[in-house]
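**Q** what's the 3D shape of this:
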Amino acid sequence: MESLKYHRLQQRLGYTFVDQKNLQLALTHRSHGATNNERLEFLGDSILNFVIGEALFKKFPEAKEGQLSRLRSQMVKGETLAHLAREFAFGECLVLGEGEMKSGGHRRDSILADTVEAIIGAIYLEAGLDSCRDRLHSWYAERLAALSLETTVKDAKTRLQEHLQSLQKPLPEYNIVDVNGEAHAQLFTVECKIATLSQSATAQASSRREAEKQAAAAVLARLGL
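**A** So this is what the prediction gives:
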């Protein structure tokens, strides 16, 4: 049953691992033990940023650095990677520790996103950069085709900062209000304060950065922006 599950996943990925242990390692979360996919995730993150950056550089020869950076950020962010993982049905193949299994870790965006990066790293180690590039171009084909320079929308933190700068007001203050959960599944509650609002806005997410963005978006909504 296990081999059939892996076989189907590789069909969806469009790549069959020569050594199935590489695939199993890429699917193994750190909650399962010391032998896990963290190193592969680190490698895959670097390759993903390079390959998508290269693709955007070629697709938009007239784009400025800031536009390319925002487009790449949109393509490689955790939410996009989690969507990819769900398209490939990674969840059913993940190797998780007992705690993560009970808490629904196979559905958690951060775990799914990290696993995509680990898979990329594993393909690179086994088959090289050209194979990684080929797979990523295939996985991202529809998303890349749908992009235009008009989609380089600035994130909420940037928009809020630029709005306050235009009014010559102090920049936003972001403070961590609370951190809950185990080390591998933390939730950050962040508060965003600005001088023009008497009441701050808070948001919760699986990373400090994402919580700050959501808190900034809540402030923008209160400002009617």
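**Q** CA only for contacts and neighbour counts going forward, please
**A** OK.
**Q** Residue 39: which element?
**A** For residue 39, the host element (DSSP states H and E) is helix 38-59.
**Q** another one to check against the first:
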Amino acid sequence: MKDLKEHIDDVQRKCSYYFKNTDLLLQAFTRKSYSAEHGGENNEVLEFLGDRVLDFYVTKVIAERYGFFKSQTDTYDEQEDNDEYCIKAHRNEQDFTELKKEIVSNANLAKRIEELGFKSMMYLGQSDIDNKVWTQEKVKADLFEAILGAIAIDSDWDPDELQNSVEFMLQIDDQLHDVEDGMDELKENLTQDNAVSTLKELAESGRCSIPQYDIPDEQVYDDGEYWWSCTCYVRSWSIQKTALSKSKKSAKRYAAYLVLCDFFGIEPEEE
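**A** Take a look at the predicted model:
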């Protein structure tokens, strides 16, 4: 194990924050087992604070990068549309809950502690040494959060310092998936079942106009059977497709799928 006091400047540089009270940084690296044997405070309270800091600022960064008002999109109609707030979808989901969970997960925080080289600088009591706790994911994640808690106290909760440290320590640009250029992923994951939601997602993120669906009240007779018909039209792409199916829902789904297949240039599968 390394003595943190001998590497404190390097640690502060890697946190992108220089402490006025370096005792707080030492506390962030101090496990309860060590303080029980040697006295002083441990990092549990700082970890609690850092957990809240991490959750808030990761959410804030996501909102700043991928949130938008409908008035900012090319498809906004000032006369017809409300100026609502939206966030671009991720992996065909309606929000960024899973992405945020991924970024703040113990696995990801532990990985960053490894990459920063901090795990070998913790102050450990004998029980922790015997159990080799520095190898445990949760212990390393707790250290990450405790460092943020220490920065919060030392900076008097300075929002700029906190957001900078969160982004810098997480290397958040590498963590965030490229939502803007995620068309290949949407194309690869396209199915008939997710076609309506995928088309809605593209419209909400400003990549196409809002799809228009026309489902007549009467069924149509074709090839000896009655079918429900649905026409899907995306004005900004100049694409219109009509589908026939046994239910209104499936007709709408397949019409959206045909539009997307045309847009992506792929051969549609039969319903």
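**Q** still on that earlier bit, next, the mean deviation of the helix holding residue 39 of structure 1 compared to structure 2.
**A** With mean Cα distance after the TM-score superposition for structure 1, helix 38-59 of structure 1 departs from structure 2 by a mean of 0.7 Å once superposed.
**Q** What residues sit buried inside that helix?
**A** Neighbour-count burial for helix 38-59 of structure 1 flags 38, 40-41, 43-45, 47-49, 51-53, 55-57 (criterion: 16 or more other Cα atoms under 10 Å).
**Q** Same question for stretch 227-242 of structure 2.
**A** For stretch 227-242 of structure 2, by 16+ other Cα under 10 Å, it's 227, 228, 229, 230, 231, 232, 233, 234, 240, 241, 242.
**Q** what's the fourth one in contact with, if anything?
**A** Shown here is residue 230 of structure 2, whose contacts under the criterion Cα atoms under 8 Å, 6 or more residues apart in numbering are 213, 214, 215, 216, 242, 243, 244, 248, 251, 252, 255.
**Q** How about the secondary structure of the residue nearest to residue 259 of structure 2 when sequence neighbours are not counted?
**A** The shortest distance from residue 259 of structure 2 to any non-neighbouring residue, by Cα to Cα, 6 or more residues apart in numbering, is to residue 241 (5.9 Å). Put simply, residue 241 of structure 2 is strand when judged by DSSP: H, G, I helix; E, B strand; the rest coil.
**Q** ranges for the helices of the stretch 1-150 of structure 2?
**A** Secondary structure of the stretch 1-150 of structure 2 (DSSP state H, counting those that start in this stretch): helices at 8-15, 22-28, 32-38, 44-66, 97-103, 106-116, 126-130, 137-154.
**Q** Point out the most buried one among these.
**A** Most buried of these, by mean neighbour count (mean count of other Cα atoms under 10 Å): helix 137-154, with a mean of 24.
**Q** Output the residue interval of structure 1 matched by that helix.
**A** Mapping helix 137-154 of structure 2 onto structure 1 (TM-score structural alignment) gives residues 109-126.
**Q** Select, out of the helices of the stretch 1-150 of structure 2, the one closest to residue 168 of structure 2.
**A** Closest to residue 168 of structure 2 of the helices of the stretch 1-150 of structure 2 is helix 8-15 (Cα to Cα; 6.9 Å).
**Q** center of structure 1 - which residue?
**A** residue 78 (1.4 Å; Cα atoms, centre = their mean).
**Q** How much space separates residue 168 of structure 2 from residue 16 of structure 2?
**A** 7 Å (Cα to Cα, to the nearest Å).
**Q** Filter the contacts of residue 230 of structure 2 down to the ones in strands?
**A** Applying DSSP state E to these, the entries found in strands are 213, 214, 242, 243, 244.
**Q** from these, which would you call buried?
**A** Those of those that meet the buried threshold are 213, 242, 243, 244, by 16+ other Cα under 10 Å.
**Q** And for the last one, nearest residue in space, chain neighbours not counted?
**A** Distance criterion Cα to Cα, 6+ apart; nearest residue to residue 244 of structure 2, sequence neighbours excluded, is residue 229 at 4.7 Å.
**Q** Then residue 173 of structure 2?
**A** Once flanking residues are discounted, residue 173 of structure 2 sits nearest to residue 167: 7.7 Å by Cα to Cα, 6+ apart.
**Q** That neighbour maps to what in structure 1?
**A** Residue 167 of structure 2 maps onto residue 137 in structure 1, by TM-score structural alignment.
**Q** Work out for me the element its match sits within.
**A** Under the criterion of DSSP H and E, residue 137 of structure 1 resides in helix 129-139.
**Q** Would you mark the buried spots in that helix?
**A** In helix 129-139 of structure 1, counting by 16+ other Cα under 10 Å, buried: 129, 132, 133, 135, 136, 137, 139.
**Q** measure the fifth one to residue 55 of structure 1 for me?
**A** Looking back up the chat, that one is residue 136 of structure 1. 10 Å.
**Q** The first one now?
**A** Per Cα to Cα, residue 129 of structure 1 is found 14 Å from residue 55 of structure 1.
**Q** Onto which residues of structure 1 does the longest strand belonging to structure 2 map?
**A** In structure 2, with assignment by DSSP E, the single longest strand is strand 225-234. Counting by TM-score structural alignment, strand 225-234 of structure 2 pairs with no residue of structure 1.
**Q** picking that back up, now compare the buried residues of helix 38-59 of structure 1 and name the two farthest from each other.
**A** Maximum pairwise distance in the buried residues of helix 38-59 of structure 1, criterion Cα to Cα, is 28.6 Å, between 38 and 57.
**Q** was I right about residue 108 of structure 2 contacting residue 102?
**A** Yes: under the criterion of Cα atoms under 8 Å, residue 108 of structure 2 makes contact with residue 102 at 7.1 Å.
**Q** which one in structure 1 is aligned with residue 124 of structure 2?
**A** Residue 124 of structure 2 maps onto residue 96 in structure 1, by TM-score structural alignment.
**Q** Can you get me a residue count around that match?
**A** Look at residue 96 of structure 1: counted by other Cα atoms under 10 Å, it has 21 neighbours.
**Q** got a list of what it touches?
**A** Residue 96 of structure 1 neighbours (Cα under 8 Å, 6+ apart): 28, 29, 30, 31, 32, 105, 106.
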